[in-house]
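> no sequence on this one, just coordinates:
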């Protein structure tokens, strides 16, 4: 059986050495190069034509997402696996959109790394268990716009214009007490406790 030829890319030498030591006992894996920058990675891949690149996302000279995209576009048969501490859905999504075949966290065992490389070599995707759970989490619900009465909308607009409760009362021929009641109701509907937060949120939701 041909061994899986691997290039390791991480900005920390100690991490690279640790990975090399972890993978060394695996007969199926041959670490052909270690790189600390994107530039080194491009050179190594061009020269050695590996099967897999284990790629950290944080690199000193270029973002790992961009590196992944360039590698997979230049070498369509190359499999890139993100190997990172970043367990965030946005990073996983961006790496996969830019050509990554897998996403593995740095707490992975040598056996898991081998399984990941086997899987991507077979044309499949591989995610660490924690990453799978992250991807299965439902997307946050789109916030509902607060339902305001016509009067509340009028008062909200005047609050945004910087008018005081007394000035709003004079403008709308209401009592100050009535205006204050409307103001409290509006704050409650938006789930905020002060005027600055109210105006910011109302502007974000294009109500102003």
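Yes, it's here. Bear in mind that the values here come from a model prediction, so they are computed numbers and not experimental data.

> contacts, neighbours, all on C-alpha from now
Noted.

> Helix, strand or coil: sort out the spatially most central residue of the chain for me.
Centroid-nearest residue in the chain, with CA atoms, centre = their mean: residue 90, separated by 2.0 Å. Following DSSP: H, G, I helix; E, B strand; the rest coil, residue 90 is assigned to helix.

> Show me what the top helix by length along the chain is packed up against.
Determined from DSSP state H, the single longest helix within the chain is helix 176-190. Judged by 3 or more CA pairs under 8 Å, 6 or more residues apart in numbering; DSSP states H and E, helix 176-190 is in contact with helix 150-160, helix 165-172, helix 195-204.

> Could you export those as JSON lines, including mean neighbour count?
Listed next are the helices and strands packed on helix 176-190 as JSON lines, based on neighbours: other CA atoms under 10 Å:
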{"stretch": "helix 150-160", "mean neighbour count": "16"}
{"stretch": "helix 165-172", "mean neighbour count": "16"}
{"stretch": "helix 195-204", "mean neighbour count": "15"}
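
> Comparison target, given below:
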């Protein structure tokens, strides 16, 4: 099994889902969940400039500081962080605002294990990941912002 070299911050307010996803990520051996946060402010409190995660898995709908505000804050303060949205939200207006905030991908919470892994590996490698039909929304927006 490969060493856990990809550090992930997992930001989601629903504890059972967050714990299950953290266990799944750790089980694979390619990822290490170094931060679990319930909202954006919780994530910000836990970030350490000398030991940042490689990737942030970020829910959109959370109390206190939602995913959009968190993505904007991260883009301003830590633009090198790769952000993958993990949500059931697929409203084109929200997706456009997330794209403006620098997120590199989106995967549905209902996605298969394989799709989640494809998204994680793609974003970790510095590429974008948007599944159909989200990809169509992204392409239309990039053509006509």
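Happy to help now that I have it. Owing to the predicted nature of the structure, the values given are computational and were not obtained by experimental measurement.

> List the TM-score for the superposed pair.
The TM-score (TM-score structural alignment, normalised by the length of the second structure) is 0.83; 138 aligned residues with a CA RMSD of 2.1 Å.

> rewinding a little: pull out the buried residues from the longest helix of the first structure.
176, 179, 180, 182, 183, 186, 187, 190 (16 or more other CA atoms under 10 Å).

> now swap in stretch 96-112 of the first structure and tell me
Quick answer for stretch 96-112 of the first structure (16+ other CA under 10 Å): 96, 98, 99, 100, 101, 102, 103, 104, 105, 106, 110, 112.

> Alignment lookup: the first one to the second structure.
Under the alignment (TM-score structural alignment), residue 96 of the first structure pairs with residue 99 of the second structure.

> Give me the mean distance between the one helix or strand its match maps to and the first structure.
According to DSSP states H and E, residue 99 of the second structure maps onto helix 92-100. In the superposition against the first structure, helix 92-100 of the second structure averages 1.0 Å from its aligned positions (mean CA distance after the TM-score superposition for the first structure).

> from the chain's centre, how far out does that helix sit?
Relative to the chain's own centre, helix 92-100 of the second structure is displaced by 14 Å; criterion: CA atoms, centre = their mean, to the nearest Å.

> before we move on, what about stretch 38-57 of the first structure?
23 Å.

> ok, back up a step: show only the entries of the buried residues of stretch 96-112 of the first structure found in helices.
96, 110, 112.

> between the buried residues of stretch 96-112 of the first structure, which is closest to residue 121 of the first structure?
Of all the buried residues of stretch 96-112 of the first structure, residue 121 of the first structure sits closest to residue 101, with 9.1 Å by CA to CA.

> Give me the distance between the closest one and residue 127 of the first structure.
9 Å (CA to CA, to the nearest Å).

> what's the average distance of the top helix by length along the second structure to the first structure?
When the second structure is scanned for its longest helix (criterion: DSSP H), the result is helix 15-28. Compared with the first structure after the fit, helix 15-28 of the second structure shows a mean deviation of 1.5 Å (mean CA distance after the TM-score superposition for the first structure).

> so that helix corresponds to what in the first structure?
Matched against the first structure by TM-score structural alignment, helix 15-28 of the second structure falls on residues 13-26.
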